[in-house]
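Asker: Sequence and predicted structure below; questions after.
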Amino acid sequence: MAKTVIIDEFGGPEVLQLRDLAVGDPGPGEIRIRQSAAGLNFIDVYQRSGLYPNNLPLTLGMEGAGIVEAVGEGVSHLKEGDRAAYAALPPGAYAEARVMPAAHVVRLPDAIGFDEAASAMLQGMTVEYLFHRTTPLKSGDTVLFHAAAGGVGLLACQWARSEGITLIGTAGTDEKCALAVEHGATQCINYQTEDFTAKVKEFTDGRGVDVVMDSVGRDTFIGSLDSLRTLGMLISFGAASGPVEPFTMSDLATRGSLKVTRPMLFHHFEKEGACQEMAAHLFDKLESGAVKTTIGARFALDDIRAAHEAMEARKTTGSTIIGM
């Protein structure tokens, strides 16, 4: 048996229920992992609310770390007793233990702790694909990154600095802006007090940035388009403020032949070996010290509702982890 967070209906944090569930043994291609920590991410909120629909009942959580307890037939890259971490489908990381597909679970280097891994797998590999797999980026390029003081944002600030990329961040308070700059943002704009589009044009001598990375969605989308240079790209990878409202293709043409994409991490995993490659790249950044995780809050599994409430109220900075 394992304590597990599950929902029977979509809704607010009140739908999160903690239950004791049987775990079972792994089948072919599966492992059973006893978890030390899980990561909290906005995708969990989207799934809980029904914005990203799933079949019910549903166990939430997309990333975690712990010890492999058992290995099913056909699994060769992991063995019982291995330290392991993952960002993977299906959801289910909010649990003391779980059985799950092994393909997207990776062996964790000894130098990286469980809390660090649980706070970095989903967010870190998201940053990896944003900077290396979505559109070509090189040293000297400019990026506008919204929510730069969040878990993904602080990793992105450091990643950009390590790659020689100029990152302009946005955040909702002066304190969060200072945190983003401390982690590698060249500038950070308080969008509560300043027009971020105007400031971006000021910082880039009227040119605009090469790429915008936007996980906010509805509230920032048009401003993000207007922050781009001619032929620039908007990477929309989340919708914390709500879904992007309809726009026309001519909106892209008149603003400078812009490009827009809506990628998802797990589509990158469809290429054989990509998950392991992306994790190895992330681990290299962590082990070298070029990127460090910032754990802003830690909640017990029993306090999962409070964790969701804090994230939705924008009261968190850095990564939030759930301890088992």
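Answerer: That came through, no problem.

Asker: Please count neighbours and contacts with C-alpha atoms only from this point.
Answerer: OK.

Asker: mind checking how far Q276 is from E182?
Answerer: If you measure Q276 against E182 using CA to CA, to the nearest Å, the figure is 30 Å.

Asker: Tell me which of the two has more neighbours.
Answerer: Neighbours per residue (other CA atoms under 10 Å) separate Q276 from E182, with Q276 holding more: 17 against 14.

Asker: Which strand or helix spans the residue nearest to G124 when sequence neighbours are not counted?
Answerer: Closest residue to G124 apart from its sequence neighbours, by CA to CA, 6 or more residues apart in numbering: L282 at 6.2 Å. According to DSSP states H and E, L282 maps onto helix 274-288.

Asker: go on, E175?
Answerer: Here E175, judged by DSSP H and E, is contained in helix 174-182.

Asker: That helix: how far from the chain's middle?
Answerer: Here the centre of helix 174-182 is set off from its chain's centre by 19 Å, with CA atoms, centre = their mean, to the nearest Å.

Asker: hmm, who's touching the helix or strand following that helix?
Answerer: The element immediately downstream of helix 174-182 (helix or strand, assigned by DSSP H and E) is strand 187-190. Applying CA atoms under 8 Å, 6 or more residues apart in numbering, the contact partners of strand 187-190 are 148, 167-174, 177-178, 180-181, 196, 199.

Asker: here comes the other one, which I'd like you to weigh against the first:
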Amino acid sequence: MVKAIRVYEQGGPEVLKWEDVEIGEPKEGEIRVKNKAIGLNFIDVYFRKGLYNVSTMPYTPGMEAVGVVTAVGPGFTDRKAGDVVAYAGLPMGSYSEEQILPAKVAVPVPPSIDPIVAASVMLKGMTAQFLVRRCFKVESGHKVLIHAAAGGAGSLLCQWANALGATVIGTVSTEEKAAQAKEDGCHHVINYKKEDFVEAVKKITPEGVHVVYDSVGKDTFQGSLACLRSRGYMVSFGQASGAPDPVPLSDLAAKSLFLTRGSLFQYTETRDELLETAEEVFANVASGVLRVRVNHKYSLSQAAQAHADLENRKTSGSVVLIPDGAEL
């Protein structure tokens, strides 16, 4: 038996229960991993609250972790016991001291990358990679608007877009987060609590931005569209404030706008795509292009408190859960 977080019903952070679970041994094509560090992401909140549906109840949440392979199922030789591996995405279940994974979803972690850093950058880092490199390819001279610029994904997006030569505009909710966003490469920071971000963007660039990366959703969606220049790209990749209202196609016609709802899982469908994406993220961390802000660490058993703090905007950067007794 191992300890894990279990969820029996949708709801607030209080539905996260700390329990004993039996995970069994790896079958063909599977590995058993003892987790060292577990990434907490807003998608975990979406599933917990019911914004996204889970296939079975009860379930163990979590979609990102780094750990050590402790057992390998038959018929698979690419991974071996003792390997340090990371994964991000499906299957869900990383809020556990140990877990069974399909070997094909695990990627090797370079020795130069700390497990806590790797656990905090896999999902958010690969999300940043597909957003700025493939969903809309950011290039030198582009003007980019990034909402929640001090969040885990937002921080990495700002750094990556800046490194690619873009003019980066970020929105934040506090002066403390504004200072962090500036450190992370934002050339212009807008505190949306103090000023209307649409008007602020127009002052910075009257013609509008080339692309908006919006993980907030309902509260920012219409304003984001208003910030775009002709033929601009609206990239929605989250909905922290709730699902946006439906958009008539005619709303896009006035400026011939592009609208997409990107998801990492469609950009890492093949093993080669997954490895290439993770390798580029780890290379940028190792070279210093990306500075991972692990600003908050909680014991895995304190997952409910970590969820509450994330939802109440008390966190910035990445949030990591550490299993009790994990060797780091």
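Answerer: On my side now, so go ahead. Because the structure is a prediction, the values reported are computed rather than measured.

Asker: TM-score for this pair?
Answerer: In this superposition the chains share a TM-score of 0.97, using TM-score structural alignment, normalised by the length of structure 1; 322 aligned residues with a CA RMSD of 1.0 Å.

Asker: The helix holding E175 of structure 1 vs structure 2, average distance?
Answerer: On superposition with structure 2, the mean distance recorded for helix 174-182 of structure 1 (mean CA distance after the TM-score superposition for structure 1) is 0.9 Å.

Asker: By residue count, tell me the biggest strand in structure 1.
Answerer: strand 30-40 (DSSP state E).

Asker: which helices and strands does that strand pack with?
Answerer: strand 63-71, strand 97-101, helix 114-132, strand 319-323 (3 or more CA pairs under 8 Å, 6 or more residues apart in numbering; DSSP states H and E).

Asker: To G29 of structure 1, which of the ones you listed lies closest?
Answerer: Nearest of those to G29 of structure 1, taken as CA to CA: strand 97-101 at 6.0 Å.

Asker: And the very next helix or strand once past the closest one, how far out from the chain middle?
Answerer: Toward the C-terminus, strand 97-101 of structure 1 is succeeded by strand 105-107 as the next helix or strand (DSSP H and E). Counting by CA atoms, centre = their mean, strand 105-107 of structure 1 is centred 18 Å from the centre of its parent chain.

Asker: and what of stretch 88-99 of structure 2?
Answerer: Worked out by CA atoms, centre = their mean, stretch 88-99 of structure 2 lies 15 Å from the chain centre.

Asker: repeat for stretch 93-113 of structure 1
Answerer: Worked out by CA atoms, centre = their mean, stretch 93-113 of structure 1 lies 16 Å from the chain centre.

Asker: so it corresponds to what in structure 2?
Answerer: Mapped onto structure 2 using TM-score structural alignment, stretch 93-113 of structure 1 spans residues 94-114.

Asker: Tell me the buried residues in the matching stretch?
Answerer: Judged by neighbour count (16 or more other CA atoms under 10 Å), stretch 94-114 of structure 2 contains these buried residues: 94-107, 109.

Asker: just those residues now: which is nearest Y8 of structure 2?
Answerer: Proximity of these to Y8 of structure 2 (CA to CA) peaks at Y95, which lies at 14.3 Å.

Asker: Looks like that closest one contacts G62 (just checking).
Answerer: Yes - with contacts counted by CA atoms under 8 Å, Y95 of structure 2 reaches G62, the gap being 5.2 Å.

Asker: Strands of the stretch 201-324 of structure 1, start to end?
Answerer: 209-214, 228-236, 259-261, 295-300, 319-323 (DSSP state E, counting those that start in this stretch).

Asker: Report the angle between the longest one and strand 209-214.
Answerer: Taking axes from the mean of the first three to the mean of the last three CA atoms, to 10 degrees, strand 228-236 of structure 1 and strand 209-214 form an angle of 30 degrees between their directions.

Asker: Check which helices and strands strand 228-236 of structure 1 is in contact with.
Answerer: strand 209-214, strand 259-261.

Asker: give the contact list for whatever residue of structure 1 lines up with G11 of structure 2.
Answerer: Under the alignment (TM-score structural alignment), G11 of structure 2 pairs with G11 in structure 1. Counting by CA under 8 Å, 6+ apart, G11 of structure 1 touches R48, S49, G50.

Asker: Nearest to I67 of structure 1 among those residues?
Answerer: Distances from I67 of structure 1 to the contacts of G11 of structure 1, taken by CA to CA, are shortest for R48, at 26.8 Å.

Asker: Surely that closest one forms part of a helix?
Answerer: Yes - R48 of structure 1 sits within a helix when classified using DSSP: H, G, I helix; E, B strand; the rest coil.

Asker: Can you give me the distance of the closest residue to it other than its chain neighbours to K285 of structure 1?
Answerer: In space, and not counting its chain neighbours, R48 of structure 1 is closest to F10: 5.5 Å by CA to CA, 6+ apart. Per CA to CA, F10 of structure 1 is found 37 Å from K285 of structure 1.
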